[in-house]
Structures are given as structure tokens and as C-alpha cells.
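Chemist: quick one: sequence and predicted model below, then my questions.
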Amino acid sequence: MADFESPTEIPKFITFLSSLLQRVAESNNVILSLQSQKLSVFHGLTRPSISIQSYMERIFKYANCSPSCYIVAYVYLDRFTQRQPTLPINFFNVHRLLITSVMVAVKFMDDVYYNNACYAKVGGISTTEMNFLEVDFLFGLGFHLNVTPTTFYKYCSYLEKEMMMLQPKINMSESSLYMGISSKLHLSFSEDESSHHQQQQLAV
């Protein structure tokens, strides 16, 4: 296994994405407490002790992938929740969904990336479980992995607006997600995305 490189500074958008997922999980946990829920391979028997933010910071430090992968992972999570309405993001599945979505995004976006065993170690799970999670996530997405530049920009714009609403004093040079990340986007993607959803279900 290759040695991980550990960036020292956590970008603000990573912190914000963590906060967004925290809000989604909290909201869904309230709903799920009032009704029965469907279990899946992403569902843990207990709630992980590590916070969503700490978990995402760990992924960022050790996954060594391009920043655009986190935006694409967010797109995938949105698509997954739309296609699998009986499997909403909550505190029992968010960690597994997060590590899986990032790994799938990295494989689609980056030319060089770590293997499943490395991501399993980063995520704190076994390689066998990581393999199962990847397969289930891909089927849950319907293998809809393509992200057009237009879609990428829309998600960046949405996240940037949310960031500015919550933290209006952020320097624009630090918060401009699209300008800072889009250089890593593969512009060879097809501009025609047949099933793009205008409504972003992860927003709360």
C-alpha cells in the first residue's frame, strides 16, 4: 500500500459539505424515528463515533484526489437519494455512502488513484465491504456516472450560494468553487445529460 500524503489545510468547501450532510442526516433521522426504515449494505449496526466532518476531513487528507471529485461525489449522492427514496441519508449510513461516493467519483474523474484496499483503510472498513459498497452504489445510481460541465457548474453555484448565505464574510477568492475547481473537470464529457434533475434533494 502506498504511503498517503496528508494536506495540512482543509478547504472551506469540505467543511461546508460536511455541514450540509450533517443537516441532511439530522433531518432524515427525525423522520426515520417516526417510521420504519429500509436497511441496506450502507447501514451500520451502530452510529459511528467519528463525526461527519472529521470523517470527510480524513478522506480529504488521505485520499489524495482532485478537489473536483468532492463536487462529483456530491452529485452522485444527490442522484442516489433521488433514485433510492427509501434509503435516505442518515447517521447510520452517511459515512459509508460518503467514502463510496468519493471513491467512485475519483475513479471516474482522476487518471491516477488509489485502489479499493486503500479507500477501505481510509474509510475504516474492510476491503471486501468496500467492494460490496461500490457495486451497490453503482447499481443504486443506475450506473449514471456522467457529469457534464453544465451540471458541475450548477452544483458548484448552488454550494457557493449556500456558503455565502451562511458565511457572508468569506473572501470571494476563497469561496469561488467553480473557478477554483473546474480546471480539474474533464471537459470531454458529453454536454447532453438526459436525466439531469433540477431539484437537488440533498438541500434542506
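Modeler: Looks like it came in fine. Numbering: from 1, shown residues only.

Chemist: from now on I want contacts and neighbour counts done on CA atoms only, so please keep to that.
Modeler: Fine.

Chemist: tell me which element residue 71 is part of?
Modeler: With secondary structure defined by DSSP states H and E, residue 71 is part of helix 68-83.

Chemist: what about that helix, distance to the chain center?
Modeler: Centre-to-centre, helix 68-83 and its host chain are 6 Å apart (C-alpha atoms, centre = their mean, to the nearest Å).

Chemist: so which bits of it are buried?
Modeler: 68-82 (16 or more other C-alpha atoms under 10 Å).

Chemist: so what secondary structure elements neighbour that helix?
Modeler: helix 94-109, helix 127-141, helix 149-166 (3 or more C-alpha pairs under 8 Å, 6 or more residues apart in numbering; DSSP states H and E).

Chemist: in JSON lines, list those helices along with distance to residue 121 and mean neighbour count.
Modeler: Output for the helices and strands packed on helix 68-83, formatted as JSON lines (distance: least, C-alpha to C-alpha, whole Å; neighbours: other C-alpha atoms under 10 Å):
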{"stretch": "helix 94-109", "distance to residue 121": "10", "mean neighbour count": "23"}
{"stretch": "helix 127-141", "distance to residue 121": "8", "mean neighbour count": "17"}
{"stretch": "helix 149-166", "distance to residue 121": "29", "mean neighbour count": "17"}
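
Chemist: let's bring in a second model and compare:
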Amino acid sequence: MSYQTLTTEAQAGTIPLRHPDSIIDRPPPPPVPSTDPQLIADDSPSAPKAADHDLFKMAPSEALALLIAGVELLVRITGDVPPTPPPKSPTVPHMSGMQAEKENIVRSYSDRSLARLRKQAELEAKRLAAKESKPEFQESQDIDGVRLKPHPGLMSPPPQSEPYVVVGADSQPVNLQHSAITRKFYSKNEPPITINQYLQRLHQFCPMSTAVYLATSLYIHRLAVEERAIPVTRRNAHRLVLAGLRVAMKALEDLSYPHAKMAKVGGVSEAELARLEISFCFLVGFELVVGESRLQKHYELLKDKTSRYRCDNMEVPILTLKPRPRGAVQPAA
């Protein structure tokens, strides 16, 4: 029966009307979840936990992508920061001017020099020896009403002088040492290869594990963000990443690539790679061993920061309308 036929019959009154209280047209009662017999009550409900990403099942390529994103994010935030200039000191060729260079060195702790302390110790020893050679008489003392007889030559033992300990008297200040270490990672000009291309090259010829990539990202994040020991720029990011990967591989893995191969793939000499490793170890304070919990926290932080930065810096396409030339006749529809 069609809709028009039903409408016509309803208007004509041929379709019988049903009573509103009839059982056939009454809807079922609304459900009550608390009365469900299959319901299981939980007295201590816990909040749903987000599924943690298993680091042991993560592919190295995924960890490499996070490392690339983290380093590029630090580079964009920091910008181009020049290195600290070296201290202005006269350059003396060869070893003939060593004495002149020593004379120009300013001692920050001249009052604690070893020679002056030795002279003071000798004068103190002479004074004590002269004092011991002269006999002295102690004044009589009364002990419980009994006066003791004084004895000549009896004197109290001389006080023992504490040993002189000179720590870092001739060392450089900490800021000069730190500046000298950080300058080793800077290049004069910006490298022609990007961070992404550089790390992809390292991964192609010297592939590493997931833990090495995440640990390197953790090292650099700790130096640049937490401790602010060195800014990550386009002129030092390549050497920082290379040294971090090399150090992390030696600290976390049983086997590592030969030194010559790593230097060749990284584009530096073997001596420079060795200097970068040592400098990187001093920057991180030789705190190289990291556990699973720290890597997991850094993974979550890195993933959140990179995704948030991508959303904040997402470019929205702008609609541009080309101006219509004057005198142009719009075609009729």
C-alpha cells in the first residue's frame, strides 16, 4: 500500500484508530543499568591508563625519526648563536717562548701558591725550634689545695700544623675550560648537509639500535634544555650528534663500529672524532648510562613536544585571488 493510499484512507476515515492505552502501541520501559543482573560492581575503580609504547619493540628507524625531529626542533628554537670567542693571549711559536708565556699567566690564587705556603711553613718551624731551645718554667698550679713543684723545661707540646692542600691553584677557571670544550663542536660555516640527511647517512652506513638513538637524544636534550651547557645550532648540531652517537654506542652496546669507519662516514678525521668524544664526555659529566624508565620518559616528552610544535607551526593555505585585468569582458552565461 502506497503513502498516497494511506493518506486518502486516513482522511476518509476508513483506517480504524487505535486506543492510546492499547498494549500494542505502548513502548517498552527505559532501561535501568543498575538493575542489570550481568553488572559487576567495582568498589575501587581506576582511571584508564594510556598504553605505553614498548621501547624494546620500537624500530630503530622510528627512534631515528624522533632524534631528527628533536634536534631540528632545538635548532629552530635556538637560532644561530655564535660560539664564545677564545681568550686573547699572545701566541708564542715553538717552545722557545715558554718562559715568556709563563710570565704572562695571571694566577687567580696567588695567595695560595705552593712556594708561599712552603716559606710560611719554614718560618713557623724555625719559630717553634727557637721557642723549644729556651727553658721555660711553668707557673705552679693548685690542685685540690696542693701546690705542685714547678719543673724546668716542661712545656706544652707545640700545636701541630695542618697539612697544606692546594687544589686547582694553577688550573684555569671553569668558564674558560667550558668555553674551550664547547668551541670544539662549532664549524666556521654552516654545513651544506641538513641534520636529516646527515643522520640518514649515518644510519645507512652505520646503523645503530633504538637505545643508542634515544640515549643520544636524551644527552643532547639534557645539555641544551636542562643544564643549558651548550646551545644547539646549525653549526654545531652535526658534531654534537656524531659525538653523542659514538659515546652512546660505546656506553650501551657490546660492539661498536671501528673508529676509522665512523670518522669517515661522519666526515671528520680520526683525531677530531677522538677530541669530540672526549669533549662530549666532559660536557655530560660522564653520566652516560641510562635506564629504561628515563628513556621512556624522554620518549614521551619528545613525542609530545614534536607533535605540539608541528601543530603550532602548521601552515594554513591562503586563498589568493588574481586581479582581473581592466577592460576584460565577462563571458555571458
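Modeler: In hand now; what should we look at? Please read these numbers as outputs of a predicted model, since none were measured by experiment.

Chemist: on that earlier part again, how many degrees apart are the helix holding residue 71 of the first structure and helix 94-109 in direction?
Modeler: Comparing the axes of helix 68-83 of the first structure and helix 94-109 via axes from the mean of the first three to the mean of the last three C-alpha atoms, to 10 degrees yields an angle of 120 degrees.

Chemist: mean shift between helix 68-83 of the first structure and the second structure?
Modeler: In the superposition with the second structure, the average deviation recorded for helix 68-83 of the first structure is 1.9 Å (mean C-alpha distance after the TM-score superposition for the first structure).

Chemist: and the direction of that helix versus that of helix 149-166, what angle?
Modeler: 90 degrees.

Chemist: so the counterpart of residue 140 of the first structure in the second structure versus residue 177 of the second structure, what's the distance?
Modeler: Here residue 140 of the first structure is matched to residue 283 in the second structure, going by TM-score structural alignment. Computed as C-alpha to C-alpha, to the nearest Å, the residue 283 of the second structure to residue 177 of the second structure distance reads 11 Å.

Chemist: just residue 281 of the second structure next, same as before
Modeler: For residue 281 of the second structure, the distance to residue 177 of the second structure - C-alpha to C-alpha - is 14 Å.

Chemist: ok, which pair from the buried residues of helix 68-83 of the first structure is furthest apart?
Modeler: 68 and 82 (21.5 Å; C-alpha to C-alpha).

Chemist: what's the local residue count around the counterpart of residue 208 of the second structure in the first structure?
Modeler: Aligning on TM-score structural alignment places residue 208 of the second structure opposite residue 65 in the first structure. For residue 65 of the first structure, the tally of surrounding residues (other C-alpha atoms under 10 Å) stands at 22.

Chemist: still on that earlier bit, verify the stated contact: the match of residue 140 of the first structure with residue 228.
Modeler: No - if you go by C-alpha atoms under 8 Å, residue 283 of the second structure and residue 228 don't touch, sitting 10.6 Å apart.

Chemist: ranges for the strands of the stretch 101-250 of the second structure?
Modeler: For the stretch 101-250 of the second structure, the strands defined by DSSP state E, counting those that start in this stretch cover 142-143, 146-147.

Chemist: possible to save the ones you listed as JSON lines with distance to residue 62 of the second structure and mean neighbour count?
Modeler: Output for these, formatted as JSON lines (distance: least, C-alpha to C-alpha, whole Å; neighbours: other C-alpha under 10 Å):
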{"stretch": "strand 142-143", "distance to residue 62 of the second structure": "87", "mean neighbour count": "9"}
{"stretch": "strand 146-147", "distance to residue 62 of the second structure": "92", "mean neighbour count": "10"}
